[in-house]
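Visitor: what follows is a predicted structure for the sequence shown.
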Amino acid sequence: MSRAFNRFLPRFALVAVAAGSLAGCGVNTIPTAEENAKAKWAEVQNQYQRRADLVPNLVATVKGYAKQEQDTLVKVTEARAKATSVQITAADLTDPAKVAAYQNAQGQLSQGLGRLMANVEAYPDLKSNENFLALQSQLEGTENRIAVARRDYNDAVQSYNTTIRTFPAVIGAKVIYGAKPMVPFQATTPGADTAPKVNFN
């Protein structure tokens, strides 16, 4: 019994040291941080999709009142189509060009909505229309949710990027996972970091 135990003890110690070394190299920390960042990105996309779903209703409501704003309505519709056609997967979050293309498309839609909201100031009947007021409120709430989702994503990316660049996790990041830094969300279009104006006071 004692011999078997003596033979087992060195093996157990070796396994314990190896497990401790791997844990210290970020074997669990890195995928946890990566999955958290991916989940936060999914919420960013969810909120952008919510906004894209509201745009056709907004355009239809405005069309009935703002006949002179057809050019702006067309541009908003085109920007929405482009924003929904540019897709990015969680695997693309380490590719700055793909992230920038997605951000640019969303920024163009933000700008179009901002112009549309500014232009409808001239339509008092529209501004008092219940459907328009409801859409205005939903868009305002969506823009707030987008801002929160982007902030949460950037926080998760910062945590992940810090993890894969600091010792001892950097060893596991390079050797085991081949981890690359994720790209934080940045406003690439002038004014894209500002929510469309929806205040009609």
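Guide: Thanks, I have it. Source: prediction; values computed, not measured. Numbering: from 1, shown residues only.
Visitor: alpha carbons only for contacts and neighbour counts from here, please
Guide: Fine.
Visitor: so what's the residue nearest the centre of the chain closest to, chain neighbours aside?
Guide: The residue lying closest to the centre of the chain (C-alpha atoms, centre = their mean) is residue 44, at 3.1 Å. For residue 44, ignoring the flanking residues on the chain, the nearest one in space by C-alpha to C-alpha, 6 or more residues apart in numbering is residue 149 at 5.0 Å.
Visitor: also this one, for the comparison:
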Amino acid sequence: MIPNLVSAVKGYMKHEKGVLESVTKARASLLSGSMQAKAKASNQITEALKSIFAVAESYPQLRASENFKHLQEELSGTESKIAYARQFYNDAVMQLNQAIQSFPTNLFAKLFNVHQRDFFAVEEKERRNVKVEF
């Protein structure tokens, strides 16, 4: 979805090349790397998308584009799915961390070298919804 959004906006913002490049690089980072790297890439994408929507306000033709409106709705839905997945992951981490601290699973955890995991956390300022008016 993100590449489609970038394609829809690209023609209208040739001078905003840096924003488009940052979205592309962050998307590539999101697909590989550690959990911390993925969290950082997710934050970079969020910031870049904020920039894209801010630029879009300067282009009435883009704001009127049905394709762009549809992509904005998809982005909103995707953000909701990401929040759900983050909560699901954090619940699983909490269950694992509790399990490896209690008997007898703590014995198996030591035997199989299972350690506590970190929660997936995003700073509050990055969690806030961006209000984009078209």
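Guide: On my side now, so go ahead. Since this is a predicted model, take the numbers as computed values, not measurements.
Visitor: can you calculate the TM-score here?
Guide: Overlay of the two chains. TM-score (TM-score structural alignment, normalised by the length of structure 2): 0.85; 134 aligned residues with a C-alpha RMSD of 2.1 Å.
Visitor: residue contacts, the residue nearest to residue 44 of structure 1?
Guide: Going by C-alpha atoms under 8 Å, 6 or more residues apart in numbering, residue 149 of structure 1 touches 40-41, 43-44, 47.
Visitor: which one in structure 2 is aligned with it?
Guide: Structural alignment places residue 149 of structure 1 opposite residue 85 in structure 2 (criterion: TM-score structural alignment).
Visitor: quick one: secondary structure of its match?
Guide: Here residue 85 of structure 2 is helix, with the state taken from DSSP: H, G, I helix; E, B strand; the rest coil.
Visitor: quick one: it from residue 28 of structure 2, how far?
Guide: Distance, residue 85 of structure 2 to residue 28 of structure 2, using C-alpha to C-alpha, to the nearest Å: 20 Å.
Visitor: tally of neighbours for the equivalent of residue 16 of structure 2 over in structure 1?
Guide: Here residue 16 of structure 2 is matched to residue 69 in structure 1, going by TM-score structural alignment. Close neighbours of residue 69 of structure 1, defined as other C-alpha atoms under 10 Å, add up to 14.
Visitor: residue 69 of structure 1 is in contact with residue 119, isn't it?
Guide: Yes: here residue 69 of structure 1 reaches residue 119: they are 7.5 Å apart, a contact under C-alpha atoms under 8 Å.
Visitor: sorry, back to before: return the subset of the contacts of residue 149 of structure 1 lying in helices.
Guide: 40-41, 43-44, 47 (DSSP state H).
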